[in-house]
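A.B. asks: next come a sequence and a model predicted from it.
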Amino acid sequence: MVLDAQSLENRGLKMMKVLILSDQKPGHLNPSISLATLMGWDYDVFNLRYKNRSAKKMSYLCDGLFIKAPKLYKSLPEKNSYELIISAGSNTFYANKMLAKDWKIPNIALLYPRGYRLNFSHILCPNYDHPPKRSNITALPVNLSCTEPNWYRKKATEFIKNQHQPHRSSIGLVIGGSSFRSKIDPNQLREQITDVLEKTPEHEHWVTTSRRTTPEIDALLQEFPFDYQLIWSQNPYNPLPAFIELCEQLYITEDSASMVSEAVSYGRSSVTVLETQTLKKKHKLNEFIQNLISDGYLKDMYTVSDTPTKKINIKPLIEKALRDID
């Protein structure tokens, strides 16, 4: 443990003010906010940045040698009015530890802090990271995402008012992009979309892309008569929360653990994953997807069952883990 802090249970799980340290990456900040929202905590966000790349490398050495080096960062919060620190991402973990020790409060790391000592008050990380079995580590089946019904209803209302007024039940397609792990093949995606549209002619069909979607895939989507289409490169609006709230079925490319996690954690949609060309056959994302399929939270395109997929609720798991922090 970083410190001998009063337990979160004694401090009051529902009445806490927490500090979120952010590296300004949505994939790291959003889970931190989701945790605070899930637990009913008030929060502030402080943006962090190392002075340079060498400073980040030095942080691993300093942490291993128990050296405090706040000057590795451009700035750090000076005033403590918080009862807990949360952060996600390697750019935040060292600062998280220093501040928690100075302020004598508990801290939580989201994602596995590889390369750093594991002496956080608690670590919440995906189970595909295969973390060691320790009392201060909880492996989660999905990434943290917002599951607040009022937030989704608000996003759906905004979508209907400003984006599209649906007239029939809807099918949503969520297209990600290529990465070092996988590649979206245009011909494969064309066949997948054609199959979805042919099997659901009575539905509206909506599609959204993401910041990683290539121009080639953007152009491919123009071949289809979608009732609603959002091309992120032309309009960086995020309709995914509205899709999750409103769509009867969702089809999501398998390249994004965060998008898949959000879809299987909330809503009424049955979720099917669209296969991509995997560049690393044994990558942890493959394991993540296959585990969700095996447990009934996802389908693949080859599943013939009409049984809707289940939704996963990780709140009880998190509440149990955080009650044990000291």
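C.D. replies: Great, that's in hand. Residues are numbered from 1 along each chain as shown.
A.B. asks: rest of the way, CA atoms for contacts and neighbours
C.D. replies: Fine.
A.B. asks: at which residues are the helices of the stretch 51-200 of the chain located?
C.D. replies: 53-64, 93-103, 149-162, 186-199 (DSSP state H, counting those that start in this stretch).
A.B. asks: which strands or helices does the second one pack on?
C.D. replies: For helix 93-103, the packing partners by 3 or more Cα pairs under 8 Å, 6 or more residues apart in numbering; DSSP states H and E come out as helix 53-64, strand 84-88, strand 107-110.
A.B. asks: what does that helix contact?
C.D. replies: 2-3, 21, 59-60, 63, 68, 70, 76, 80, 84-87, 106-107, 109, 113, 116, 120 (Cα atoms under 8 Å, 6 or more residues apart in numbering).
A.B. asks: and the buried ones among those, selectable in ChimeraX?
C.D. replies: Buried residues among the contacts of helix 93-103 (16 or more other Cα atoms under 10 Å), as a ChimeraX selection:
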select :2,3,21,59,60,63,68,76,84,85,86,87,106,107,109,113,116,120
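A.B. asks: still on that earlier bit, redo the helices and strands packed on helix 93-103 as CSV? Include distance to Ser178.
C.D. replies: As requested, the helices and strands packed on helix 93-103 are arranged in CSV below (distance: least, Cα to Cα, whole Å):
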stretch, distance to Ser178
helix 53-64, 26
strand 84-88, 23
strand 107-110, 25
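A.B. asks: ok, and here's another one to check against it:
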Amino acid sequence: MRVLIVSDGRKGHENQSIAYAKLKGASFDIVQLRFKHPLLKALTYLLDPLRIYTDKLFEPFEIEGDYDEVVGAGSGTYYGVKLLAKRLGAKAVALMNPKGFRKGFDTIYTPYHDGGKLPINFAQATPLGLYRPKKRCVALVVGGSNSVFSMDKEALESVVEYIFEHFKEYEKALTTSPRTPKEIEEWLDGYGFDYKVIYSKHPVNPLGDFIHNCDYLFVTIDSTSMISEAVSGGKAAVEVVPLHAKKRNKYQRMVENLAQMGALHIFDGGVGKAQKKIELKEYL
């Protein structure tokens, strides 16, 4: 089986499509479609209901060979998925929820938090050999503020203190992310973690190593991608760290559903032992 991945240039979206292809045991190629002008993306919402598909909206690109499926994740890919699927005689597959587009896809995989059945995003965490603990370990993965959550020291302080108080015999690992506020990074850098990645200083991603090597994994609630990776691989008991929310949101819906499934525990001053892993192949 051969899959063509349509990318909008966003790694989080592209990685979902890559995970999907790997789960299907398919070989894949990636084509990034770039709109000639940002406003042309809005035009795709008008052309799609009219069933008008043209490559004139995009910078020149080349496609060679035959494909069984064309897949994309994110609003910037869905028009391109339909365009290329029609051109190649392949099936059109949408990941996430293609809101605003005609449901003319062969398959749509919508996550639970967007009203679908898939409990998480498509994800596969791959160890990179960045972190190899010498004994049992606990890891903290810190995201950042977004449209619904505020990341502050108060939200994390009790978690960090809990880790150092209750996991004294464990190696302690930390990574921040591209969205972590600088003041949070500076504050966390002052703690004696045995291994730490301060992303602004050292932009690498040890999440795959944490997932596959650690016994406990604490992850802030602000990233569906990080949580999806955490609950779909490795052996770690997953703890999700709540943050102050401006309103009820999809992250909370996702996490609450996964907690009911036994795939994670929402940190409440104590830890659970939620180690059930989501088998995404069951949803294909």
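C.D. replies: Thanks, I have it. Keep in mind it's a predicted model, so treat the numbers as computed, not measured.
A.B. asks: quick check: TM-score for this pair?
C.D. replies: The TM-score (TM-score structural alignment, normalised by the length of the second structure) is 0.95; 284 aligned residues with a Cα RMSD of 1.6 Å.
A.B. asks: that older thread, among the helices and strands packed on helix 93-103 of the first structure, which comes closest to Glu262 of the first structure?
C.D. replies: Across these, Glu262 of the first structure has its closest neighbour in strand 107-110 (15.9 Å, Cα to Cα).
A.B. asks: mean per-residue distance, the closest one to the second structure?
C.D. replies: Its aligned residues in the second structure lie a mean 0.9 Å from strand 107-110 of the first structure after superposition (mean Cα distance after the TM-score superposition for the first structure).
A.B. asks: looking at the helices and strands packed on helix 93-103 of the first structure, which is closest to Leu230 of the first structure?
C.D. replies: Where these are weighed against each other on Cα to Cα, the nearest is strand 84-88, at 28.9 Å.
A.B. asks: sec struct for the equivalent of Lys196 of the second structure over in the first structure, please.
C.D. replies: Residue pairing (TM-score structural alignment): Lys196 of the second structure is matched to Gln229 of the first structure. What DSSP: H, G, I helix; E, B strand; the rest coil gives for Gln229 of the first structure is strand.
A.B. asks: wait, what's in contact with Gln229 of the first structure?
C.D. replies: Gln229 of the first structure touches 206-208, counting by Cα under 8 Å, 6+ apart.
A.B. asks: quick one: the residue lying closest to it once chain neighbours are set aside from Ser59 of the first structure, how far?
C.D. replies: Excluding the flanking residues, the one nearest Gln229 of the first structure by Cα to Cα, 6 or more residues apart in numbering is Val207, at 5.0 Å. According to Cα to Cα, to the nearest Å, Val207 of the first structure and Ser59 of the first structure sit 42 Å apart.
A.B. asks: report the contact partners of Asp152 of the second structure.
C.D. replies: So Asp152 of the second structure contacts Ile184 (Cα under 8 Å, 6+ apart).
A.B. asks: that one matches what in the first structure?
C.D. replies: Structural alignment (TM-score structural alignment) places Asp152 of the second structure against Asp185 in the first structure.
A.B. asks: ditto for Tyr162 of the second structure
C.D. replies: By TM-score structural alignment, Tyr162 of the second structure lines up with Asp195 in the first structure.
A.B. asks: and that match, how close does it get to Tyr237 of the first structure?
C.D. replies: Taking Cα to Cα, one finds Asp195 of the first structure at 27 Å from Tyr237 of the first structure.
A.B. asks: Pro149 of the first structure now?
C.D. replies: Taking Cα to Cα, one finds Pro149 of the first structure at 20 Å from Tyr237 of the first structure.
A.B. asks: and for Lys311 of the first structure?
C.D. replies: Taken as Cα to Cα, the span from Lys311 of the first structure to Tyr237 of the first structure is 25 Å.
A.B. asks: more neighbours, those two?
C.D. replies: Lys311 (20 against 14; other Cα atoms under 10 Å).
A.B. asks: who's in contact with the more buried one?
C.D. replies: 264-267, 297.
A.B. asks: farthest pair in those?
C.D. replies: Gly267 and Tyr297 (12.1 Å).
A.B. asks: which residue in the second structure aligns with Pro316 of the first structure?
C.D. replies: So, by TM-score structural alignment, Pro316 of the first structure is matched to Glu282.
A.B. asks: show residues contacting stretch 314-322 of the first structure.
C.D. replies: The contact list for stretch 314-322 of the first structure, computed with Cα under 8 Å, 6+ apart, reads 8-9, 38-39, 122, 138, 140-141.
A.B. asks: which one (most neighbours) among the residues you listed?
C.D. replies: Most surrounded of these: other Cα under 10 Å gives His122, at 25 neighbours.
A.B. asks: what does that residue align to in the second structure?
C.D. replies: By TM-score structural alignment, His122 of the first structure lines up with Thr107.
A.B. asks: with adjacent residues omitted, what lies nearest to that match?
C.D. replies: Nearest non-adjacent residue to Thr107 of the second structure (Cα to Cα, 6+ apart): Val93, at 4.9 Å.
A.B. asks: verify the contact between the one you found and Lys103 for me.
C.D. replies: No. Proximity of Val93 of the second structure to Lys103 does not meet the contact threshold set by Cα atoms under 8 Å, at 10.6 Å.
A.B. asks: between the two, which is the more surrounded one?
C.D. replies: Val93 (23 against 13).
A.B. asks: alignment lookup: the more buried one to the first structure.
C.D. replies: Checking TM-score structural alignment: Val93 of the second structure goes with Ile108.
A.B. asks: tell me if I'm right that its match and Phe120 touch.
C.D. replies: Yes. With contact defined as Cα under 8 Å, Ile108 of the first structure counts as touching Phe120 (6.2 Å).
A.B. asks: and the residue nearest in space to the middle of the second structure, what element?
C.D. replies: Nearest residue to the geometric centre of the second structure (Cα atoms, centre = their mean): Ser225, 1.7 Å. If you go by DSSP states H and E, Ser225 of the second structure is part of helix 224-230.
A.B. asks: over which residues of the first structure does that helix lie when aligned?
C.D. replies: Against the first structure, helix 224-230 of the second structure falls on residues 257-263 (TM-score structural alignment).
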